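Engineer: Following is a predicted model, sequence given first.
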Amino acid sequence: MEHRGVRRRAVHGGQPLPRHQPGAAADAAVRRLGATQAAGGGEPGGVRRGCGRAGSALSAAGFLPRYQPLRFPIARPAGRAPEPILTSNAPAGTVIAIGGALKPDSDAVWQRLVDEAGGAGAPIAVFPTAAYEPERVAAQIVAALERCGARAEVVPVAPHLQGVDLQARLNDPALIARVAASRAVFFSGGAQEYIVDTLQPGGRATAMLDAVRAVFAAGGVIAGTSAGAAVLSRMMFRDAMDNLLVLKGLWRAGQEYDRGLDFLGPDLFIDQHFIRRGRIGRMLPAMRALGYRLGLGVDENAAVVIQGGRLEVVGGSGAVLVDLGEAASEPGLPAFNLRGARLSYLAAGDCHDLGSGLTTAAPRKLREPCIDPAAAGFAPGLKSERYFLDILGGGGLLDAMTQLLDGPAPEVRGLAYRANPRPGDPAPELGFEFRLHRDAGLRGWRSTTLGGDDWTVLGARLDVIPVRVANPLFTPLAALPRRVVESVLAGRGGPGENGDGNGQR
């Protein structure tokens, strides 16, 4: 699906953003998923056309050794009249998506959840459904919430709870009533498929899920961490742990992707552990295949509060907002490719309005000068150029974005590839070059008031180019002939040298 139009600049005074037909592709994906599940399997061949068919097309392309970009022209998108991103009615409640791996001192996130639920004494239902050790995980969550003043109750609905009749608990009228009377619901981390398979088996909502939705409809809070955040959007990653294989086209209904619980409508796609685990590699092809204009990748030890079309980052790290409003692909290429995506990195206190497309940096950052690489007299704070040999490695994306904003070069590049391809890899020599580059919309801030580098980066432009990478990536240098080595060691000199071994200078 092509997304065309004029992007609003992510700073005050920008031009309006267009948007895709609201939810059309995501709704179609839901229908396809239902048909696929009814037929009892994944899509033919296990690969969606939207991400490039990883079988015959890749073979025909002949991904042979050498690191060589596949070049192609991309037409600039045509302009269109301004439209808001969100046209559907704003949801009544608040969503809090937590990226996972919250640190012990992350009380800012827990306190914000309690405050949004009504403050001291707020009843919060805790679902450890996704957890492999639900008793232990639930106890930790309850302790964190009660430390911030909430009245938390565990909802014992989890496949890994021992000695529990899961179906009986799911249909227990008293338990359902207590959930519906809560002011907030919290989903733990673990495996998101446990949440959807338990509360929404086969895509059909249980009475327990109806109770959770009633909390949201009444203006309550739905929050989740890690797997619990993944289920918040309409469509979600189910089990797509290998970013590179998703980039290569491994994209099957009911396996890599599935229905989520749909607390965000058709306009926003959520992912978690985002920067730490390099999940930009799986988000881009997923958004393209499912028709999402906007994606929100929440990093570890951070949360994003989503309320009435407004995003605010809380916690110790940040989140990446991905905008494909200007993105285009070359359909003739046999692998995923993208030109013209926009990435913004928001940290604690930064806010973004989905309706206007405007971002407001945290007040502590506005006390610092705005970094504008296009301004006259711009002096980069980062002095050295860098090439990222593992752009999907831990922290690589954020490092590349800050390098683009405050470094000396107008373009920053990095590779996504696997030096030791795994069995079953459909294209071992296929890699992807990520090219971040500047244009007039790039802005940002860098603050040290929190004790370290604290960035906001708005409007980095990204292209993803499929490339061939040699397999093996390198080979050892061949040894010199033995007679040459012996000659040098004997002091007689090698070829081209005089007898004293010093050679002619």
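Structural biologist: Nice, I can see it.

Engineer: switch to C-alpha atoms for all contacts and neighbour counts from now on
Structural biologist: OK.

Engineer: Surely Trp460 is in contact with Met401?
Structural biologist: To be clear, residue 460 is Ala; Trp isn't right here. Yes: taking contacts as CA atoms under 8 Å, Ala460 lies within contact range of Met401: 6.9 Å.

Engineer: Quick check: neighbours shared by these two?
Structural biologist: Leu436 (CA atoms under 8 Å, 6 or more residues apart in numbering).

Engineer: The structure to be compared is supplied as follows:
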Amino acid sequence: MPDSADRHFDAKIESLQRAITGGFITMPAPLLAAASGPSHRKGPVFSRTAGRWIVMLLAWAVTTTALAAASAAGTAPTGYAVPIGGELRYDNTAVWSRLVQLSGGPGSRWVVIPAASSAPEKTGEMVVDALQRHGAQAVTLPVAPEWQGYEVAEAVHDPVLIEQVLAATGIYFAGGAQSRITDSLQPDGLPTPLLQAIWSVYRAGGVVAGTSAGAAVMSETMFRDAYDVLRVLKRGRLDEGQEIGRGLGFVGPELLIDQHFLKRGRIGRLLPLMVQKGYRLGLGVEENTAAILHDGKVEVVGGKGVLLVDLGAASQDGRLDAFNLRNAKLTYLDRGDRHDLHSGVTTPSLQKLQGQLIDPGSPDFAPSFESAPFQNDMLGPSTIVDAMGSLLDNRDTEATGLAFSGTPRASDPQPDLGFEFRLRRGPDSHGWYTGAFGGDDYTVLNLYLDVTPITIARPLYGPATASATDAVVPRYEPLAPTLP
């Protein structure tokens, strides 16, 4: 009766057979004939002895190929990095079809890596199904700490899996906990052969996409397990190894990525990390939305948009104890928009071009709003981008909002610390509006943000007063409805 090691190796051989049958691995005919037993209508059937030789040969050949390709490719990626902001719907045809198109169109090969997921097999199946429904060939790799029966430390060196990656033109990282991805693919900061193979595909022009956690790993610095947004803003910095860590770096060293961005008000954590690490550019990707990054350009696809933050002309007041920032430039790119990160030129979507140009500096500027509303919670869902659209299309030139805790924790060392967010228009502020997407949708270019620490009064409110000294004593009278 075979022992557990034999059963594990048998599984590798079966995986090899499936990969060859599915076209993800091509073997020389003489080797295939020598290794195979009797012919079978479903493909080659390997003996255990032959399978051992093949797997060992592939381990040497594939790893050597991946290393050589990575070395020869140099450092300039030519592929497509596609961070997706999380909560990607499987019926989001705009995103799924674009991924398949970028990877070569119908028939293109994808591998799905569900390393971040707590239910990797189920997650992998769902992603594979979505890719296949949009014309791709796709397979899930058993590379996940939570995948029963597979050891990640072995999987990332498995020649069969590495060869499947090298045969693909698209790699997809599923969501979950981003630390599982980086701990699996680059333990101790060193790239595994599987990660080197992924880089080879990317440098050869392939697509590396990821949602939620899969988007977080795209930059060289990633949010790992950060505290809530307001707590990060109050502290003004994030701890290495716990809150932030080393990402995989597909978008290069000059851009910081964050996800679930607008829904979770993550502008409050992006700004401190950009300052801490010296980033000039940050990109916050909203849920159910993809940012396609290639050759220094970004294209927005999906349900909503992305917020681009530029700290190139920003400054801080070092005399203040709390986090502060002045003159951060914000640009909101909606679905269908394109932007050149080098030149700063934005090309709006066709719907926006067919809509309304909004230029506050134009003599015929006719704003839709008379005054900018005060925002009680600037870190609320989509508040920052709603405030940007309202300010652009407004007679007012500034808009203000607050970020604070109404019920601070007992352990909060700074319960009364809050922040004022002040948005300002500048001479270069402009944008576009359309109702073609079923709502009021703006593309907003070049608004300026100041973040200033403030003290929150406690209590926040009290009973109404009749005068400066006399409290109103409530006296409630029964209502007398007049309508039947």
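Structural biologist: That came in fine, so what should we check first? Here the structure is a predicted model, which is why all the values come from computation and not from measurement.

Engineer: What would you report as the TM-score here?
Structural biologist: Superposed pair, TM-score by TM-score structural alignment, normalised by the length of structure 2: 0.79. Supporting alignment: 401 aligned residues with a CA RMSD of 2.3 Å.

Engineer: which residue is nearest the centroid of structure 1?
Structural biologist: Centroid-nearest residue in structure 1: Gly297, 3.6 Å away (criterion: CA atoms, centre = their mean).

Engineer: Tell me the residue in structure 2 aligned with that residue.
Structural biologist: Aligning on TM-score structural alignment places Gly297 of structure 1 opposite Gly284 in structure 2.

Engineer: wait, isn't its match in contact with Leu308?
Structural biologist: Yes: contact criterion CA under 8 Å: Gly284 of structure 2 and Leu308 qualify, at 6.5 Å.

Engineer: can you map out the helices along structure 2?
Structural biologist: Assigned by DSSP state H, structure 2 shows helices spanning 4-21, 29-35, 48-73, 93-102, 120-133, 152-155, 159-166, 178-185, 193-203, 213-216, 229-235, 267-277, 350-353, 383-392.

Engineer: rewinding a little: correct me, but the residue nearest to the centre of structure 1 touches Arg276?
Structural biologist: No: applying CA under 8 Å, one finds Gly297 of structure 1 not in contact with Arg276, separated by 10.5 Å.

Engineer: Now do Tyr417 of structure 1 against Asn89 of structure 1, distance only.
Structural biologist: Tyr417 of structure 1 sits 42 Å away from Asn89 of structure 1, going by CA to CA, to the nearest Å.

Engineer: same question, Lys103 of structure 1
Structural biologist: On the measure of CA to CA, Lys103 of structure 1 and Asn89 of structure 1 end up 35 Å apart.

Engineer: which of these two has more neighbours?
Structural biologist: Neighbour count, other CA atoms under 10 Å: between Lys103 of structure 1 and Asn89, Lys103 has more, with 12 against 9.

Engineer: what's around Thr475 of structure 1, how many residues?
Structural biologist: 7.

Engineer: do Ser88 of structure 1 as well
Structural biologist: Here the number of neighbours of Ser88 of structure 1 (other CA under 10 Å) works out to 11.

Engineer: again, but for Ala440 of structure 1
Structural biologist: Neighbours of Ala440 of structure 1 using other CA under 10 Å come to 12.

Engineer: Tell me the counterpart of it in structure 2.
Structural biologist: For Ala440 of structure 1, the residue aligned by TM-score structural alignment is Pro427.

Engineer: for Cys148 of structure 1, same thing?
Structural biologist: Using TM-score structural alignment, Cys148 of structure 1 lines up with His134 in structure 2.

Engineer: Let me know how buried its match is, in neighbour terms.
Structural biologist: 18.

Engineer: what residue of structure 1 takes the place of Ser315 of structure 2?
Structural biologist: Match for Ser315 of structure 2 (TM-score structural alignment): Ala328.

Engineer: ok, now how distant is its match from Val155 of structure 1?
Structural biologist: To Val155 of structure 1, Ala328 of structure 1 is 45 Å away according to CA to CA.

Engineer: Same check on Gly459 of structure 1?
Structural biologist: In terms of CA to CA, Gly459 of structure 1 sits 42 Å off from Val155 of structure 1.

Engineer: Of the two, which one has the most company?
Structural biologist: Gly459 (28 against 21).
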